[in-house]
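**Student:** coordinates only, no sequence provided:
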């Protein structure tokens, strides 16, 4: 069979632990037999990040800006234990956070739905996409422990040295304090990425904050979204037959639980972090959650929404078989290949991505699945398989579709 040709490389960001093992399996079993795969490779494994003093992460993000599409494996964000385990010279920052900041991107996470895995919320019939703002708030906070008999103030000093002060709290007893910030530029990029993605997906979009309580901070988000929508997107949404509306975060949660799904839910950074895990778990499994980082100027970076599956990796190192779900990592590859095909006008590449996704879903719906899904599935005659066997079963079905 003649392999599918590519015009432009994907930026390939390799990762850590069990997902790194799966990454190579996906390429060897499902991609390289069919595609003359062109990638610009960056090793974001923790050892190589240490060796390059994290420069490789910055280089991969700049390459993504150059080529427009990237696919990323899950990576370790080191804590104190990892610093010791990997003998690191520094507790390197999250690669995802670094890449998000460089691309000025918004993260969109969507569950993969299959028959036999019933959502815990019975009314959900269609995927719910979480759009998470990826800058600021608690993730770039400044915080202090405050002793008793202290006064805390918010102080802003302008370019001329003039101070504006506002009392936060007069501490009579010990306490804690936290300072958050965000930027109009980042919020505007978030809004445009959300509206562009909604038009691309032809889905309604909701946005929710708590502006009734946070009358300046959250209200700023609400105002910027509304201004950009009215000035740039209102007519486009009307033409596409989709809707944008704003509501309070508590009202949004109530609406989401009662809904049938099928829309994009835009959230501030922390809300998106929490709600994406809630939505993933309620639909079945975090291993069935896709994730794509989209910049306001149309750069895409695809990855899985889950981590490196550390526990399974240690079993793998002992020579034990694992039954690790590879669906989210696989869909990161198909998403990137499809987008590359769309940008380069390669219908064969788009068709391959579609067929590979269908083959993987059919495998699960035929009753062949990894252990996490076997524990959730309501199908009869389930066959639980190991990590490599699952990908081999997908390959059998893909072969028929590609014949």
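**Tutor:** Perfect, thanks for sending it. On a predicted model such as this, the values are computed, not experimentally measured, just so you know.
**Student:** make it CA atoms for all contacts and neighbour counts henceforth
**Tutor:** Fine.
**Student:** in three-state terms, label residue 363 for me.
**Tutor:** helix (DSSP: H, G, I helix; E, B strand; the rest coil).
**Student:** okay, now the one to match up with it:
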């Protein structure tokens, strides 16, 4: 079988732990035998990020902007325990946060659904897509550990010389302080991305924050969304018969649980992080969710929405067999290759992305699945296999589809 040729590289961002192991397996079994892969490789594994003072993360994000398509493996965001485990020089920030800040886009996450797995929420009939703001908030926050009593203040020094100052808190003992920010520019880009995606997919758009409590920060999100909608998208929404509405985040959660699905739920950065995990689990598994970062200029970064599967990695290091679900990582590759084919005018590459996803569905629909899915499947005789055998089963079905 002649390999599919590429013209422009995709940016390949390798990662950590069990997902790094799966990354290589997916490339070796499902990509390289069929595609003459052109990629610009960046090792975002935690040891290399530490070695390069995290410059590798910045370089990879800039490359994604340059080439327009990237695919990313799951990575560790270190905490105190990881500092000790990896002997780090610094507690590096989330690589996803760094990449999202540089690309300044929106993360769209949607569950991968199959007929044999029904959502835990019984009235959900269609997938729910999370649109997650990809800049700022807690992911770009700064923090102080106050070791004694004192006063914390929030100060803004304007270029004009004007200064704004508010007291945060009078501490009578030790505590912690956090400062977050966002920009009108990024919020506006977020709004445009959400409205454009809703128009493209002909889905209702919900947006939720907590502006009753955060009367300046969250309220600014609401104001900008309404301005952008009224000025540029209201007429298109009405013509398509789709709806945009704003509500409080707690009301949105209640509405989502009672809904039938089939809409886009736009969330601020942290809310989108948490709610996408909730939705993916409710629809089946954390490993059954697609995730793509889309910049305002139309640059794309595909990734898995889940973490590095640490528990399975420790078992792997002991030589024990694991049954880790690679679906989200496979779909990151298929999405990136399909988008590369679309942007470069290579229909064979687009077809390959479609065929790879179809082969995954063929495998699952025959009941061949990893441990996390077996107990969820209904109407098929489910058989648990390890990760290597699952990927091998996908390859067998992929070869059939490509030869058809």
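**Tutor:** Thanks, I have it. If you're wondering where the values come from, they're calculated on a predicted model, not measured in any experiment.
**Student:** where does the TM-score land?
**Tutor:** Once superposed, chain against chain, the TM-score is 0.93 (TM-score structural alignment, normalised by the length of structure 1); 403 aligned residues with a CA RMSD of 2.2 Å.
**Student:** quick one, helices of the stretch 201-350 of structure 2?
**Tutor:** Assignment of helices within the stretch 201-350 of structure 2 using DSSP state H, counting those that start in this stretch yields the ranges 217-228, 234-240, 249-258, 269-283, 310-317, 327-344, 347-365.
**Student:** closest to residue 90 of structure 2 out of those helices?
**Tutor:** Nearest to residue 90 of structure 2 among these is helix 310-317 (20.6 Å), distances taken as CA to CA.
**Student:** so what does that closest one touch, helix or strand wise?
**Tutor:** In terms of contacts (3 or more CA pairs under 8 Å, 6 or more residues apart in numbering; DSSP states H and E), helix 310-317 of structure 2 is packed against helix 17-26.
**Student:** from the contact counts, what lies against the helix or strand following the helix it packs on?
**Tutor:** Tracing the chain C-terminally past helix 17-26 of structure 2 and defining elements by DSSP states H and E, one meets strand 35-36 next. Packing contacts for strand 35-36 of structure 2, counted by 3+ CA pairs under 8 Å, 6+ apart, involve strand 4-5.
**Student:** for the strand it packs on, the distance to its chain's centre please.
**Tutor:** 28 Å (CA atoms, centre = their mean, to the nearest Å).
**Student:** before we move on, what about stretch 138-158 of structure 1?
**Tutor:** Stretch 138-158 of structure 1 has its average C-alpha position 31 Å from the chain's average C-alpha position, going by CA atoms, centre = their mean.
**Student:** check contacts around the residue most central in space within structure 1.
**Tutor:** What sits nearest the mean C-alpha location of structure 1, by CA atoms, centre = their mean, is residue 291, with 3.3 Å. Taking CA atoms under 8 Å, 6 or more residues apart in numbering as the definition of contact, the neighbours of residue 291 of structure 1 are 107, 108, 109, 110, 302, 303, 304, 305, 332.
**Student:** ok, and those residues in structure 2?
**Tutor:** With both residues aligned by TM-score structural alignment, their matches' CA atoms under 8 Å, the contacts of the contacts of residue 291 of structure 1 that structure 2 also has are 107, 108, 109, 110, 302, 303, 304, 305, 332.
**Student:** may I ask which of those has the most neighbours?
**Tutor:** When neighbours are counted as other CA atoms under 10 Å, the busiest of these turns out to be residue 302, with 29 neighbours.
**Student:** list the buried ones in the helix or strand containing residue 63 of structure 1?
**Tutor:** Applying DSSP H and E as the criterion places residue 63 of structure 1 in helix 55-67. For helix 55-67 of structure 1, the neighbour count (16 or more other CA atoms under 10 Å) marks 56, 57, 60, 61, 62, 63, 64, 65, 67 as buried.
**Student:** next, format the residues you listed as JSON lines and append distance to residue 297 of structure 1.
**Tutor:** As requested, the buried residues of helix 55-67 of structure 1 are exported to JSON lines (distance: CA to CA, whole Å):
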{"residue": "56", "distance to residue 297 of structure 1": "23"}
{"residue": "57", "distance to residue 297 of structure 1": "20"}
{"residue": "60", "distance to residue 297 of structure 1": "17"}
{"residue": "61", "distance to residue 297 of structure 1": "14"}
{"residue": "62", "distance to residue 297 of structure 1": "14"}
{"residue": "63", "distance to residue 297 of structure 1": "15"}
{"residue": "64", "distance to residue 297 of structure 1": "12"}
{"residue": "65", "distance to residue 297 of structure 1": "9"}
{"residue": "67", "distance to residue 297 of structure 1": "12"}
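**Student:** any idea which of those residues is closest to residue 182 of structure 1?
**Tutor:** Out of the buried residues of helix 55-67 of structure 1, the one with the shortest distance to residue 182 of structure 1 is residue 61. That distance is 21.8 Å, counting by CA to CA.
**Student:** let me see the contact set for the closest one.
**Tutor:** 99, 102, 103.
**Student:** which element is the second one on?
**Tutor:** When elements are assigned from DSSP H and E, residue 102 of structure 1 belongs to helix 95-103.
**Student:** that helix versus helix 55-67: what angle between them?
**Tutor:** When axes from the mean of the first three to the mean of the last three CA atoms, to 10 degrees is applied, the directions of helix 95-103 of structure 1 and helix 55-67 differ by 40 degrees.
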